[in-house]
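Engineer: below is the structure, and that's it, no one-letter string:
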C-alpha cells in the first residue's frame, strides 16, 4: 500500500505562490520515485484575503489545518498594503502557537557553488530558535494612544517548561552532530529572563555530559558568526535573538534565497510547518525570478519530518548538484534564470 501524507499548502503573499508552485513538480516527482504520495490541499490565506474579509485566515483556520501531517508555507506579508503586525499575528504566529511548533530549526551552510560574503566558507551552523513564547508572546498593550502621555508596554514571557524543552531539543541535536552547543542570552543586561535562561541551561547541561556547552551574549555571538563561524555548530536562542541570528546566518550562506526553516512539533501530535525565510519580496512578485532554493530546501526538511528521509536526501542532493553546476542562477545570484528553470533542473536531478 502506498504511503500517503496530507500536506497543507499556504502560498501566501508576494513571491510565495511562485516558489510554492515551482516546488510542487519537485515534490511530486520525489514522491513518485520513492513510493509515497503527498495529498496536498491549497489554502489561499494571505493579505489579499485580509483586505477582502478582514481576516488573514478564517475563524476555523486552525481546525482546517489540524488533520494535515505538515504545512508548506510560501511567504506572509505585504507591508505596503497590510501592516506586518497584522499579517504576522493573523497567520504565521497563530499557526506556530496553536500547533505548539516550539522548535524553529534553521540550517546555515553554503551549498556547493554558492558564494557568501565571508572569506571563510568552513561553516555549518544549525540555529534553533524558541518559537512560541519569549519576546514574541504578545503580552502588553498601549494606553493614552495618540496623546503626549502615550505608553506602550511589551512583556517577554519565559516559562521553565518553554526554556527547558527548547534547550533539551538543542542538546539532542548537538548530540547527533558535533557534540557542541552554544546558548545565547543577554544576561548581563536582562537580569531576570536571561539569567533564568542561563540557570536552566546549567541544569539541563547536567543531563548531557557528552555535549560541550558555551554561553554567549547575543552581541558577542553575532560578531563570532561573522568573524569565526566555523567555531559554532548548534546555537540555541530565544524567539527574538534566534530571529535576528538566523537572518545573519542567511546572509552568510549567500542570502535569504538560500534560507530554509522548519517549525517543529517534536512529538508529531500536531502539524509541523516548513517555510523559506526570505519574506514575500513584493518588489519582484509576479516576475517569475524569485530564488526557489530556500523553498526546495524547506521541502526537503519536510520530507525528512514525514519519515521520507531517502526522498529528503535525494532532494537536497539534487539541489546541491544544481547549485554546484552554477549554470542556473536567479537574479539575486547574478544570473538570469527563472524560478521554474531552477526547480525543473532540480526535478531532473532527482533519483
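Structural biologist: Arrived safely, thanks for sending. A quick note: this is a predicted structure, and the numbers were derived from the prediction, not measured.
Engineer: only C-alpha atoms from now on, for both contacts and neighbour counts.
Structural biologist: Will do.
Engineer: surely residue 107 touches residue 173?
Structural biologist: No. If you go by Cα atoms under 8 Å, residue 107 and residue 173 don't touch, sitting 11.6 Å apart.
Engineer: the closest residue to residue 335 other than its chain neighbours and residue 112, how far apart?
Structural biologist: Computed as Cα to Cα, 6 or more residues apart in numbering, the closest residue to residue 335 that is not its neighbour in sequence is residue 329, at 4.5 Å. The spacing between residue 329 and residue 112, counted by Cα to Cα, to the nearest Å, is 13 Å.
Engineer: pretty sure residue 165 sits in a strand.
Structural biologist: No. The assignment for residue 165, made by DSSP: H, G, I helix; E, B strand; the rest coil, is helix rather than a strand.
Engineer: looking at residue 107 and residue 173, which is more packed in?
Structural biologist: For residue 107 versus residue 173, neighbours defined as other Cα atoms under 10 Å are more numerous around residue 107 (24 against 19).
Engineer: here's the one I want to compare it with:
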C-alpha cells in the first residue's frame, strides 16, 4: 500500500454538477481503497452560480489560488448562459481555469460500452484537442477576445495557430498513441484554411518524424465526420485544432453510445482537470436522472494522469478499476435513462462502487 496523500479539488458547478461530481468522488474513493492507494484529501471550492451569489464572482480569486496548490481537481459542468450580467458575458468558469493554468491538452476518449447502444460498436478512440488557440474567440488572444465588430453589420473572428502550440499537442498525441495501438490521425482543413490548419497539419507531420513506430494519416474535417460514422472502430488517436476537436469529440461520444459517457481531462505538463464533455443539463437537475458515467470516467483519467506524473502504480490500478467497474455495471444491466435504463444517479454510483469492491 502506498502512503502518498493527494489533495484533489472538488468544484460541483451548476445544473447536474452537484449530483454527478459527488458520484465520481464516491467511486474514486472505492477504487483507491480497493487498489491500496494512498488517501485523497477532497477540497471543495466555490464555482459557478453559487459562487456568484456568495462571492460575487463565478471563479473567485481564492478558488484559483487554492487550485494552484492542489494535485488536480474535478470540475462539474457550468450553466454560464443563465448567469446574471455582467457574469454571463465574461469568460466562462472552465475557460477561465483552462486559460489561467494553460491547460493546453483536452483529451477526450470515446469508448463504446457493452450493452450501451453504441451507434458504432467497437469504437475506442481518443480525440486530442489543442485547447488554447484556434478559432474560439476566448482562446485566440492573450487578453480580451479574438472576436470583434467594426460595424453593427460586420463580425470578425481570428483563428490563431502557432508552431509551439501545435508541437506540444502533437507530442501528446504521439506519446498517447505509443501507449495505445500506435496510430495517429491528423484532422485539418488545409484545402481551404491553407495557412492556419495547413500549418497545424504540417507541424504534426514534422513531429511524427520523431515517432517512426507510429502510423500517421490525415483527413479533412468534413471527410472525418463521415469516416467516424462509417468506421469509428478503425481510429486510434485523433489530433486536431480546438474547434474541430470540440465538434468531433461530441460526435464521437454519441457514436460510442451517449454524451453521458464521454469523459475528458484538460491538462498541462504540471496540472490536470477532470471535466465531463457534456453540459449542465439544467432541465433534469436535482431529479436523480443524470448519468454520472462521464464524470466518473473523467475522474479515472485524472487518476491515470496523476499515476503517470508521480510514478504511482496504485493510482493507475485505481483508474483501471473505475473503468472496469463502470463497464461491468452497465453490462449487468444497471443503466441510466439516457442509456435505455431506469437507474438514478445515486444508485448507479453506488452500484459501480459496489462492483469495484467485488473485482
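Structural biologist: Received, thanks. Note that the structure is a prediction, hence the values are computed from the model and not measured.
Engineer: what's the TM-score here?
Structural biologist: Aligned and superposed, the two chains score 0.91 in TM-score terms (TM-score structural alignment, normalised by the length of the first structure); 342 aligned residues with a Cα RMSD of 2.1 Å.
Engineer: show the contacting residues for the aligned residue in the second structure for residue 182 of the first structure.
Structural biologist: Alignment note: residue 182 of the first structure maps to residue 185 in the second structure; criterion TM-score structural alignment. Counting by Cα atoms under 8 Å, 6 or more residues apart in numbering, residue 185 of the second structure touches 216, 217, 218, 219, 235, 236, 237, 238, 239.
Engineer: can you get me a residue count around the last one?
Structural biologist: By that I understand residue 239 of the second structure. For residue 239 of the second structure, the number of neighbouring residues by other Cα under 10 Å comes to 29.
Engineer: now do the strands in the stretch 251-351 of the first structure.
Structural biologist: Here the stretch 251-351 of the first structure has its strands, by DSSP state E, counting those that start in this stretch, at 260-264, 272-276.
Engineer: hang on, the earlier thing: so which of the contacts of residue 185 of the second structure persist in the first structure?
Structural biologist: Contacts conserved in the first structure for these, using both residues aligned by TM-score structural alignment, their matches' Cα atoms under 8 Å: 216, 217, 218, 219, 235, 236, 237, 238, 239.
Engineer: hang on, the last one in a helix?
Structural biologist: Right, residue 239 of the second structure. No. Secondary structure of residue 239 of the second structure (three-state DSSP): strand, not part of a helix.
Engineer: just to check, it is in contact with residue 170?
Structural biologist: Yes. Using Cα under 8 Å, residue 239 of the second structure is in contact with residue 170, at 6.9 Å.
Engineer: which residue ranges of the stretch 51-200 of the second structure form helices?
Structural biologist: 61-67, 93-101, 163-179, 196-208 (DSSP state H, counting those that start in this stretch).
Engineer: identify whichever of the ones you listed lies nearest to residue 319 of the second structure.
Structural biologist: Residue 319 of the second structure lies closest to helix 163-179 among the helices of the stretch 51-200 of the second structure, at 15.3 Å (Cα to Cα).
Engineer: chain center to the closest one: distance?
Structural biologist: Chain-centre distance of helix 163-179 of the second structure: 16 Å, with Cα atoms, centre = their mean, to the nearest Å.
Engineer: ditto for stretch 329-337 of the first structure
Structural biologist: Here the centre of stretch 329-337 of the first structure is set off from its chain's centre by 23 Å, with Cα atoms, centre = their mean.
Engineer: for stretch 150-167 of the first structure, same thing?
Structural biologist: 20 Å.
Engineer: again, but for stretch 273-283 of the first structure
Structural biologist: Stretch 273-283 of the first structure has its average C-alpha position 9 Å from the chain's average C-alpha position, going by Cα atoms, centre = their mean.
Engineer: buried sites along it?
Structural biologist: For stretch 273-283 of the first structure, a neighbour-count test (16 or more other Cα atoms under 10 Å) marks 273, 274, 275, 276, 277, 278, 279, 280, 281 as buried.
Engineer: need the contact partners of it.
Structural biologist: 13-16, 70-78, 96, 101, 256-257, 259-264, 294-295, 298-299, 301-302.
Engineer: can we see that at 6 Å?
Structural biologist: 13-15, 70-73, 75, 256-257, 259-263, 294-295, 298 (Cα atoms under 6 Å, 6 or more residues apart in numbering).
Engineer: rewinding a little: identify the farthest-apart pair in the kept ones among the contacts of residue 185 of the second structure.
Structural biologist: 219 and 236 (13.8 Å).
Engineer: more neighbours, these two?
Structural biologist: residue 236 (21 against 16).
Engineer: how close does residue 249 of the second structure get to residue 232 of the second structure?
Structural biologist: 12 Å.
Engineer: same check on residue 10 of the second structure?
Structural biologist: Distance from residue 10 of the second structure to residue 232 of the second structure, by Cα to Cα: 33 Å.
Engineer: before we move on, what about residue 353 of the second structure?
Structural biologist: 30 Å.
Engineer: separation between the most centrally placed residue in the second structure and residue 139 of the second structure?
Structural biologist: By Cα atoms, centre = their mean, the second structure has its centre lying nearest to residue 264, at 1.9 Å. Applying Cα to Cα, the value for residue 264 of the second structure to residue 139 of the second structure is 19 Å.
Engineer: which non-adjacent residue is nearest the counterpart of residue 94 of the second structure in the first structure?
Structural biologist: Alignment note (TM-score structural alignment): residue 94 of the second structure maps to residue 92 of the first structure. Of all residues not flanking residue 92 of the first structure in the chain, residue 76 sits nearest, at 7.3 Å (Cα to Cα, 6+ apart).
Engineer: the one you found -> the second structure?
Structural biologist: So, by TM-score structural alignment, residue 76 of the first structure is matched to residue 78.
Engineer: quick one: secondary structure of residue 32 of the second structure?
Structural biologist: Secondary structure of residue 32 of the second structure, reduced to three states by three-state DSSP: helix.
Engineer: an error on my part: the question was meant for residue 27 of the first structure.
Structural biologist: Note that with three-state DSSP, the state of residue 27 of the first structure is helix.
Engineer: and the strands in the stretch 101-250 of the second structure, which stretches?
Structural biologist: So, for the stretch 101-250 of the second structure - with DSSP E, counting those that start in this stretch - the strands run 105-111, 124-130, 147-151, 154-157, 183-188, 215-220, 237-240.
Engineer: go through these and name the closest to residue 348 of the second structure.
Structural biologist: Nearest of the strands of the stretch 101-250 of the second structure to residue 348 of the second structure, taken as Cα to Cα: strand 105-111 at 18.8 Å.
Engineer: who does that closest one touch, helix- and strand-wise?
Structural biologist: Applying 3 or more Cα pairs under 6 Å, 6 or more residues apart in numbering; DSSP states H and E, we find strand 105-111 of the second structure packed against strand 124-130, helix 242-256, strand 265-267.
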